[in-house]
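J.: Attaching a predicted model along with its sequence, questions to come.
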Amino acid sequence: MKMDHSLPSEYSTEQNRLKIFGFWIFLGAEIALFATLFATYFTLVNRTGNGPSGHDIFELTPVLIETIVLLTSSFTIGLAINAMRLNNKKAMMGFLVITLLLGLGFLGVEIFEFTHYVEIGAGLTVSAFTSGLLTLLGTHGIHVTLGFFWGLMILFQVKNRGLTAETTNKSFIFSLYWHFLDVVWIFIFSFVYLKGMM
């Protein structure tokens, strides 16, 4: 396996570069998935039947907390990758731990939010609107949950193996995934919550 030391470690082998390219293709499929979910939601947003509308159920405080927490985690994963490129294993692991804790915080607020929706009569089968909304939010939440466990595995690999070409490649790919989830959340925050509150 030929190493190119002029490139960052995560790009240093041809196999690593192909893995990153392949992951960009995977993210293209994820974009198509979320685009479909958004299109479905926007089609169903006014079909509330006898159920509540977004204006009735959306509350600014939990949504702002979720947004701040997730965007902060995007910043900390960026710091983790920067520390990784500086070959600072301890700082990289520290920022990755903070990222994962922020991800857990986001999930905690989202679970509270889902529970609240069901309590006030906005369950999955209440209307087309609530079905589209909870499917979109739930799919994003599942992605964050999977990302949490993925990040945890990378953390243990970096701890045990150090910053190798393989672990840096995995860490970088994970960071792309985490940034992608943050971008999806910005769209959810802007076009689902804020628009729904108006």
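T.: Noted; the coordinates are in hand.
J.: C-alpha only now, for contacts and for neighbours.
T.: OK.
J.: All the helices of the protein, residue numbers only.
T.: 14-44, 54-57, 60-85, 89-119, 128-161, 165-187, 195-197 (DSSP state H).
J.: Need those helices in CSV (columns: distance to Pro8).
T.: Converted to CSV, these look like this (distance: least, Cα to Cα, whole Å):
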stretch, distance to Pro8
helix 14-44, 11
helix 54-57, 46
helix 60-85, 7
helix 89-119, 15
helix 128-161, 16
helix 165-187, 9
helix 195-197, 41
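J.: Point out the one among those that comes closest to Asp4.
T.: Closest to Asp4 of the helices of the chain is helix 14-44 (Cα to Cα; 8.7 Å).
J.: I'd like to know which elements that closest one is packed against.
T.: Under the contact criterion of 3 or more Cα pairs under 8 Å, 6 or more residues apart in numbering; DSSP states H and E, the helices and strands touching helix 14-44 comprise helix 128-161, helix 165-187.
J.: So His140 is in contact with Phe180, correct?
T.: No: with contacts defined as Cα atoms under 8 Å, His140 does not count as touching Phe180, sitting 10.5 Å away.
J.: rewinding a little: which among the helices and strands packed on helix 14-44 is found nearest to Ala32?
T.: Evaluated over the helices and strands packed on helix 14-44, closeness to Ala32 peaks at helix 165-187, with 11.6 Å, by Cα to Cα.
J.: And here is the other one:
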Amino acid sequence: MAVAHGNVLSAEQAHEKPLEYQNPNQAVKILGFWIFLATDMLLFGCLFATYLVLRTHTDGGPTPQTIFDVPGFTTQTLVLLTSSFTGGLSTLAMRNGNKRQVIGWMIVTILLGLTFIGFEVTEFVSDALQGATMQRSAFLSAFFTLVGTHGSHVSIGIVWMIATVIQVAKKGLNPISARKVFVVNLYWHFLDVVWVFIFTIVYLSGVVM
């Protein structure tokens, strides 16, 4: 037997599949989550297509150049990309059987996620104070729907990650909790990829076009 960061692993386990895939039931659930992400990708695809059609329909109201804050959305992007890195570190720690590091890196990821949401709420409030509300124009309706849907996904991910941290703290690392750590971080990486498209298609193109 070998000991890895407080968890006892046999020599055979060290060369087996990752912990989250060792139980066939957990492997099937991971596959199901990949399918869910594919359907969520279709949702965001529709929202992006709608935004691209409506982004020039400002009806004489605020335009992207007048409401988009370059330092603000750049900072948001850096925060979320950093959270993706720390989420990846928590998955790596899970693979190494290090419960403390899993919890620590997930807490850092949660804090970064909350920071991201704080920036987004501040942005939306600032926009509203400038008269850029959802009902003002088709552009703003598409913008708030797309970015708000992503923000709601991030909020769900934060709650989900908190619940996963609690379970790992109480029950340790096993095939079930390992699957949950892996899946919630997979979800988080997906949201980061979506945000890169929002950053490029919505914000960057909005300030230069």
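T.: Thanks, I have the structure now. Just so we're clear, the structure is a prediction, and the values are computed from it rather than from any experiment.
J.: Kindly provide the TM-score of these chains.
T.: Put the two chains on top of each other and the TM-score (TM-score structural alignment, normalised by the length of structure 1) is 0.97; 195 aligned residues with a Cα RMSD of 0.9 Å.
J.: returning to what we had before: closest one to His5 of structure 1 among the helices of structure 1?
T.: For the helices of structure 1, proximity to His5 of structure 1 was assessed by Cα to Cα; helix 165-187 is nearest, at 10.5 Å.
J.: Quick check: the closest one compared with structure 2, mean distance?
T.: Here helix 165-187 of structure 1, set against structure 2 after superposition, deviates by a mean of 0.4 Å using mean Cα distance after the TM-score superposition for structure 1.
J.: in structure 2, what residues pair with that helix?
T.: On structure 2, the counterpart of helix 165-187 of structure 1 by TM-score structural alignment is residues 175-197.
J.: from the chain's centre, how far out does the matching stretch sit?
T.: A distance of 7 Å separates the C-alpha centroid of stretch 175-197 of structure 2 from that of its chain, computed with Cα atoms, centre = their mean, to the nearest Å.
J.: If we go by neighbour counts, what in it is buried?
T.: Of the residues in stretch 175-197 of structure 2, those with enough neighbours to count as buried (16 or more other Cα atoms under 10 Å) are 175-189, 191-192, 194-195.
J.: and if you look at stretch 43-60 of structure 1?
T.: Going by neighbour count (16+ other Cα under 10 Å), the buried part of stretch 43-60 of structure 1 is 44-45, 47-48, 51-54, 57-58.
J.: Leu70 of structure 1 versus Ser9 of structure 1, what's the distance?
T.: Distance of Ser9 of structure 1 to Leu70 of structure 1, given as Cα to Cα, to the nearest Å: 27 Å.
J.: ok, those two, which is more surrounded?
T.: Remark: of Ser9 of structure 1 and Leu70, Leu70 carries more neighbours, 27 against 22, as counted by other Cα atoms under 10 Å.
J.: Check the contact between that one and Leu100; I expect there is one.
T.: No: the pair Leu70 of structure 1 and Leu100 fails to qualify as a contact (Cα under 8 Å) at a distance of 10.1 Å.
J.: How much space separates Ser32 of structure 2 from Leu173 of structure 2?
T.: Heads up, residue 32 of structure 2 is Gly, not Ser. Distance from Gly32 of structure 2 to Leu173 of structure 2, by Cα to Cα: 21 Å.
J.: Please identify which of these two sits among more neighbours.
T.: Shown here are Gly32 of structure 2 and Leu173; by other Cα under 10 Å, Leu173 has more neighbours (22 against 12).
J.: wait, which of the helices and strands packed on helix 14-44 of structure 1 is closest to Gly28 of structure 1?
T.: Nearest to Gly28 of structure 1, of all the helices and strands packed on helix 14-44 of structure 1, is helix 165-187, at 10.4 Å by Cα to Cα.
J.: what's the angle from that closest one to helix 89-119?
T.: 30 degrees (axes from the mean of the first three to the mean of the last three Cα atoms, to 10 degrees).
J.: Helix 165-187 of structure 1 packs against which elements?
T.: Counting contacts by 3+ Cα pairs under 8 Å, 6+ apart, helix 165-187 of structure 1 is packed against helix 14-44, helix 60-85, helix 128-161.
J.: The same query, at a cut-off of 7 Å, please.
T.: Helices and strands touching helix 165-187 of structure 1, by 3 or more Cα pairs under 7 Å, 6 or more residues apart in numbering; DSSP states H and E, are helix 60-85, helix 128-161.
J.: can I get these in JSON lines with distance to Gly121 of structure 1?
T.: Below are these laid out as JSON lines (distance: least, Cα to Cα, whole Å):
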{"stretch": "helix 60-85", "distance to Gly121 of structure 1": "18"}
{"stretch": "helix 128-161", "distance to Gly121 of structure 1": "10"}
